[in-house]
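Chemist: take a look and give me a structure for this.
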Amino acid sequence: MDLPPRAKRSNIFIDACLNLGEPLSATQVVRIRDISEGGVRIQGKSPGVGARIVLTRGETEMPGRVVWTADRHFGVAFDEPINVDAVLKAAVPRSPERPLYAAALTSGLGHFHRQTPRGRKTFGLRVAGAGR
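Modeler: Have a look, this model is predicted:
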């Protein structure tokens, strides 16, 4: 039995936003590990086989349904073919768990210390060594 040729796949490691396609449903950032015009393999917690989802990266929305799940990966079949190049070139979404200012606080700038009066708090955190 001859099977149709499989669509070209790109093995990648990029972020995208996933939600269940319902108003007020939570959005989570997931990792796309492999993508083709017809589907995607995602690293993250699966909403379950058969779940309808909308995957978003930049301006590209990719509605589909979960068709398989295994360990920490799951596969999504898109409702319609997508433009893989547009998805790969799209802007990276920000994780809701790590706001932009958190990146600055954890970016390895530990050698920079600002002098503050004793007991003064900055961003809700007590400054180590303040007033010494």
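
Chemist: only C-alpha atoms from now on, for both contacts and neighbour counts.
Modeler: Fine.

Chemist: and the residue nearest the centre of this structure?
Modeler: Nearest to the geometric centre of the chain sits V29, at 2.8 Å (Cα atoms, centre = their mean).

Chemist: quick one: that residue is in a helix?
Modeler: No. Counting by DSSP: H, G, I helix; E, B strand; the rest coil, V29 is not part of a helix but strand.

Chemist: nearest residue to it other than its sequence neighbours?
Modeler: By the measure of Cα to Cα, 6 or more residues apart in numbering, the closest residue to V29 outside its immediate chain neighbours is C17, 4.6 Å from it.

Chemist: Three-state assignment for that neighbour, please.
Modeler: Here C17 is strand, with the state taken from three-state DSSP.

Chemist: same question for P4.
Modeler: Under three-state DSSP, P4 falls in the coil class.

Chemist: to compare against the first, here's the next sequence to fold:
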Amino acid sequence: MRSRKGGLVESRLDGAHHLRATPRYKLFHPTEMNAGSAARRVHILNLSAGGALVYANNPPNPGTTLRLRCGGRSLPARVAWRDERRFGVAFLSPLADADIKEVIAAHDALVCPKSLSPSLARSASG
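Modeler: Just a heads-up that it's a prediction; the model follows:
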């Protein structure tokens, strides 16, 4: 559940209230991150202007600086927290709305390709 409170977005996750300055968008976006010299396969699970929730087999430790491939860009970020295979990153520079829309459009194109007929696309979405 999300609602606005004085410019903040309120969301209820896992029975707790979280106030955020920007909305989060749920995704399942395969991509890469670079922490050091090697690129690793990861999945972005949600995205906001300030950061992302990411899934990886072996996540980096909190405080690690990395680059996350997001849309057509490689974004510098810092790991804020880690919990088993999921971790949160804070972008060093916030994403613009246009950048978020680009990532969501790329995600949607993978999930529901244009080659599907409109009726199949509607049934696939719910």
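
Chemist: still on that earlier bit, if I pick the equivalent of the residue nearest to V29 of structure 1 over in structure 2, what's in contact with it?
Modeler: If you follow C17 of structure 1 across to structure 2 using TM-score structural alignment, you land on E32. Contact analysis of E32 of structure 2 by Cα atoms under 8 Å, 6 or more residues apart in numbering lists 39-43, 68-69.

Chemist: buried ones only from the residues you listed, please, as a ChimeraX command.
Modeler: In ChimeraX, a selection of the buried entries from the contacts of E32 of structure 2 looks like this (16 or more other Cα atoms under 10 Å):
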select :42,43,68,69
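
Chemist: tell me the one of the contacts of E32 of structure 2 nearest S125 of structure 2?
Modeler: Nearest to S125 of structure 2 among the contacts of E32 of structure 2: H43, at 20.3 Å, using Cα to Cα.

Chemist: which residue in structure 1 aligns with that closest one?
Modeler: Correspondence of H43 of structure 2 to structure 1, assessed by TM-score structural alignment: R31.

Chemist: thought that match was touching K45?
Modeler: No. Applying Cα atoms under 8 Å, one finds R31 of structure 1 not in contact with K45, separated by 10.3 Å.

Chemist: strands along structure 1, start to end?
Modeler: Counting by DSSP state E, the segments of structure 1 that form strands are 10-19, 28-35, 39-43, 52-57, 60-70, 73-78, 121-122, 125-126.

Chemist: among those strands, which is nearest Y101 of structure 1?
Modeler: strand 121-122 (12.9 Å).

Chemist: list the contacts for the spatially closest residue to A49 of structure 2 that is not a sequence neighbour?
Modeler: The spatial neighbour of A49 of structure 2 that comes closest, neighbours along the chain excluded (Cα to Cα, 6+ apart), is L95 at 4.5 Å. When contacts are counted by Cα under 8 Å, 6+ apart, L95 of structure 2 touches 48-50.
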